[in-house]
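Asks: 3D, please:
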Amino acid sequence: MQEIKSYIQGEWRSGEGVETELFNAITGEKIGGVSSKGFDFNEILKYGRTTGGEKLRKMTFHERGRMLKALALYLLDNKKKYYKISAWTGATKGDSWVDIEGGIGNLFANASLRRQFPDLPYYVDGDAAPLSKKGTFIGHHIMVPKEGVAVHINAFNFPIWGMLEKIAVNLMAGVPAVVKPSSVTSYLTQAMVEDIIASKILPEGSLQLILGSARELINHVTSSDVVSFTGSASTGLKLKSNPVITENNVPFNLEADSLNAIVLGKKATPDTAEFKIFVKEVVREMTTKAGQKCTAIRRAFVPEELMDAAQAAISERLSTTIIGDPSAEGVRMGALASADQVKEVREKVEELSKSQKIVYGDMDEFDVTGAEKHVGAFFPPILFRNDAPFEQIDVHSIEAFGPVSTLMPYKTIEEAIELTKMGQGSLVSSIVTPDNDEATQYVLGAASMNGRILVLNEECARESTGHGSPLPLLTHGGPGRAGGGEEMGGKRGIMHYLQRTAIQGHPTTITAITQVYQQGAQGNITDEHPFKKYFEELNVGDQLITEAREITADDIDQFAALSGDNFYAHKRDTNFEGTMFDEQVAHGYFLMSATAGLFVDSYDMNPVLLNYGIDNLRFTKPVYAGAKMHVRFTCKEIIPNDVTEKEDDPKTKIKRGIVKWFVEMLDEDAEEPLVGFATILTMVKKKDQN
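Replies: The predicted model follows:
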């Protein structure tokens, strides 16, 4: 039998003999075998930390982001191959789309996050903390890549998405990965990794693939590594409690299968669009990937008076589901991943049958199109009904990981929340309701035991990604039974692979370390106006001290007339007794406008293309007529900007970057001169337009 090879330590390697045979879930034919016997797991992890880690850590977030984008485009060009192999796992074309293109979408989404990070190998987190009276001692936080390996032990149900949604995050953070997929569908993961390695887009050592048993892999991780596991709660708990994990405080992210729920709101009666949306969502989550999803709906709660209507509607829709070979005309649901999965799901259904009743489906009597029922790993949709969910409670602890769900009644939204929580922690729950008050009550009541909550109604259903779709910019995980972990989550996910460290020192020193200007740092005052410098010529700390301008009562009057802002504090004839002001005060926005007049060099064309915003604008004390104000204008941060060129629009082809400027408004006669500050964002042209 052909052994499907692993990719470790820079080469494709076979284990010693075949440990696990792999089969086509539709035809039952042998595909090959996998083995990790004889692998030196300690050396595999060392190779990742050194060869891959050292290269990734030297790259900036922007370089890593562009790397992920290039990889995503490359894999899209090769996607036809993956669809063909994905069908062997029992997946329909729609199932494969979620796995393949959904996984590649994670690469794109994480690549786009580079714009929220500096063009540095590390991240500056939050704002500086003042630690002294005179401002000569401050604190800050930086986050650097962990100097270990991301070890991913993945489930069988999403062999591509499960890998890409995790490695996209750790690669963006600058940490290499060792991926250990479930053996059952690992041949699909291997096909994609083969292309990834061939592309040479990732630095060598960034990605290794182990097929077969994980064996003693966990025994060799260190405190610098991060372990992620997706699968059953029992296996996850066993790995998480490994002495190596606990004694070395190794970060461990657990995403376990959970008893996710959906609630039909009290006002979503059969005559509403929301009732139909509920039925469609339940059936879709039962049949997509043949119910083999960690986010699938296992428990469906409906108002007790709507039980019969909901059962009839769900059963009718399930009756149109054609099971069989995904390549056959009309097939809407494929097979389970393996014969072992069929056996396991059957056992769980039989166990659940002791406390509740099957109202749709028969495990023995069902039709299969384009394949032989007992040769492939086929299993029919099963809908249970449980009229006493507070007494017959097996449904809240036993999960059949297939096309199986249970319909249950509730009396009040409070009761629906209580029933949802009886699942002991879920990755996701949904409520379908046209009533926002009902939705609010459910979300606030159920959030503590759910990692994600979807609120569905007619207004958002058309564009909603659905109950079972975790999204890369939102966290994916849940409390309790669901594992207590968080995956993805945009910047939050990337930070899981970064070490946060507090730093303390003088503002000038902290500026040098963070490459972000800190208030109070020494500026670089030059003869040339900063606005005359091209993007490449600017440095953090470049500074301009402007001349002073006297603020007059006429200025304030004219700005009030021009803007229409005649707030009482800006009028000369106001009686200021009992107010916060002594006399007529200048408008804050006038001060900002006057500030721009002081720092903008308007006489010649310069590399500044445009000003596109102001962040953190604050006015710290009132400014009265007679004050002499000048500006300290400092280059705060320099950020590359990818140019998206549009055909026939030469303006979009101008190469440029983003520059943030820290603006301090100063009353030079005051004991405490700072009267306001802001961060100005400009787009600055690059000198090199090639």
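Asks: Going by C-alpha atoms from here, please, whenever you check contacts or count neighbours.
Replies: Fine.
Asks: my guess is Gly102 meets Trp161, correct?
Replies: Yes: with contacts counted by C-alpha atoms under 8 Å, Gly102 reaches Trp161, the gap being 6.4 Å.
Asks: one more, for comparison:
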Amino acid sequence: GERLAKVPLGDPADENVRMGPLASRDQREEVRARILDLTTDAEIVAGDPARPQLVSGDAEAGAFLNPVLLYCDSPDAARSVHDVEAFGPVSTVMPYDTAEEAVDLVRRGRGSLVTSVFTNDPDIARELVIGMAPFHGRVMIGNRLSAKSSTGHGSPLPGLVHGGPGRAGGGEELGGMRGVRHYMQRTAVQGAPGLVAAVTGRWMEGAPARSGGEHPFRKSLAELRVGDQIVTETRTVTLEDIEHFAEFTGDTFYAHMDEETARANPFFDGRVAHGYLVVSLAAGLFVDPAPGPVLANYGVDGMRFLTPVYPGDTLQVRLTCKEISPRINSDYGEVRWDCRVTNQTGATVAQYDVLTMVAKTGSGEE
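Replies: Here you go, the predicted structure:
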């Protein structure tokens, strides 16, 4: 009660104020009425909803309400504390003996947008979060490590996607760019790959591609087009390649080094090439080594190894310009390349996107 009484309530323009008014005086009267309902099962132990104490502002003209804390000694026999929501600075403390009882109390509240669990015990955290999750859109776990930096469960992170059931309305919190998209028209586009690629500016499997002629890595952003493609020469993987890669990198996983144990693996028919060896050999096939518009490789996305590569298999790469994203106020932009590595039967052994930085113009271009 002493700590709550020290929360400065008043005019938000006052730098000393930490809590402002509710949205309207009608809302304040609604909250006061709900507090009265709660007192059928609980007692007010801190705060007087009828007489707000201010450090600035007009108590009658503004919709001010001090924090109000209630205590319900017998929550199992109570109803109002579970059924009534006072949408304001109002909380009710309810005792429990076990984590199971805490989950039951939460469930009786019929859902909420967010709840907090404060514990440093991982087992308790698991039991409480799993028990409470079906009734909440978000659960914030607080412990002794996060206590000093946490903003509390009232401040969701922008990337979170969630919406609680019950009284929370089943909606989503509007954080970050996701919040902006709720106010934008979004249209699904359905059609043949070539037409969808033309509309979206992003190449997809089945859309037309252009191969032959100049290597795409020799093209600046001014010359490069979505759908530009190269189909490389081939490279046969040898047992010596696999053993050299294992020795050079230190990756001596048994599937690469031991024929008998590799055959016992349900996924392989013998010793296999390292996935990263396949990716390295693929780069050796599609990269144009001379200096040019391609400035750097800064990563790969969505890498998947789909078919094992054995000694004697022959690899080939199809590299396609998938998306071009020029940077504003910069001399370069990002290019996303669709990379598909196949073997001698045409089976895809690896699939991923290569990400590169490419100059907007080449030498001599305006």
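Asks: TM-score for these two?
Replies: The TM-score (TM-score structural alignment, normalised by the length of the second structure) is 0.85; 362 aligned residues with a C-alpha RMSD of 3.1 Å.
Asks: how near is Val161 of the second structure to Glu172 of the second structure?
Replies: 7 Å (C-alpha to C-alpha, to the nearest Å).
Asks: actually Val287 of the second structure, sorry about that
Replies: Distance, Val287 of the second structure to Glu172 of the second structure, by C-alpha to C-alpha: 45 Å.
Asks: Looking at the two, which one has more neighbours?
Replies: More crowded of Val287 of the second structure and Glu172, by other C-alpha atoms under 10 Å: Glu172, with 17 against 14.
Asks: Secondary structure class of the most centrally placed residue in the second structure, three-state.
Replies: The centre of the second structure sits closest to Gly159, judged by C-alpha atoms, centre = their mean, with a distance of 5.4 Å. When classified by DSSP: H, G, I helix; E, B strand; the rest coil, Gly159 of the second structure comes out as coil.
Asks: Would you check that it makes contact with Leu174?
Replies: No: counting by C-alpha under 8 Å, Leu174 is not a contact partner of Gly159 of the second structure; they are 9.3 Å apart.
Asks: one step back: do you know how far the alignment partner in the first structure of the residue nearest to the centre of the second structure is from Gly493 of the first structure?
Replies: Matched by TM-score structural alignment, Gly159 of the second structure corresponds to Leu473 in the first structure. Here Leu473 of the first structure is placed at a distance of 9 Å from Gly493 of the first structure (C-alpha to C-alpha).
Asks: In the second structure, what range does the helix ranked longest in the first structure match?
Replies: Scanning the first structure for the helix with the most residues, using DSSP state H, yields helix 93-112. Aligning helix 93-112 of the first structure against the second structure (TM-score structural alignment) gives no matching residues.
Asks: how about that helix: buried residues?
Replies: Using 16 or more other C-alpha atoms under 10 Å as the test for burial, helix 93-112 of the first structure gives 93, 95-112.
Asks: just checking, what packs against it?
Replies: Other elements packing on helix 93-112 of the first structure under the criterion 3 or more C-alpha pairs under 8 Å, 6 or more residues apart in numbering; DSSP states H and E are helix 61-77, helix 79-86, helix 161-173.
Asks: most distant residue from the middle of the second structure?
Replies: Glu60 (45.2 Å).
Asks: Just say helix, strand or coil for that one.
Replies: coil.
Asks: Any figure for the gap between the corresponding residue of the first structure for Arg108 of the second structure and Leu562 of the first structure?
Replies: If you follow Arg108 of the second structure across to the first structure using TM-score structural alignment, you land on Met422. In this view, Met422 of the first structure and Leu562 of the first structure are 62 Å apart by C-alpha to C-alpha.
Asks: Between these two, which has more neighbouring residues?
Replies: A side-by-side neighbour count of Met422 of the first structure and Leu562, using other C-alpha under 10 Å, places Met422 first with 18 against 10.
Asks: what comes into contact with whatever helix or strand Ser116 of the second structure lives in?
Replies: For Ser116 of the second structure, the host element (DSSP states H and E) is strand 112-118. For strand 112-118 of the second structure, the surrounding residues in contact (C-alpha atoms under 8 Å, 6 or more residues apart in numbering) are 125, 128-129, 135-143, 153, 163-168.
Asks: cool, and stretch 557-570 of the first structure?
Replies: 556, 571, 574, 576, 581, 583-587, 590.
Asks: Just the buried subset of these, written out for PyMOL, thanks.
Replies: Selection of the buried residues among the contacts of stretch 557-570 of the first structure in PyMOL, burial being defined by 16+ other C-alpha under 10 Å:
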select buried, resi 556+571+583+584+585+586+587+590
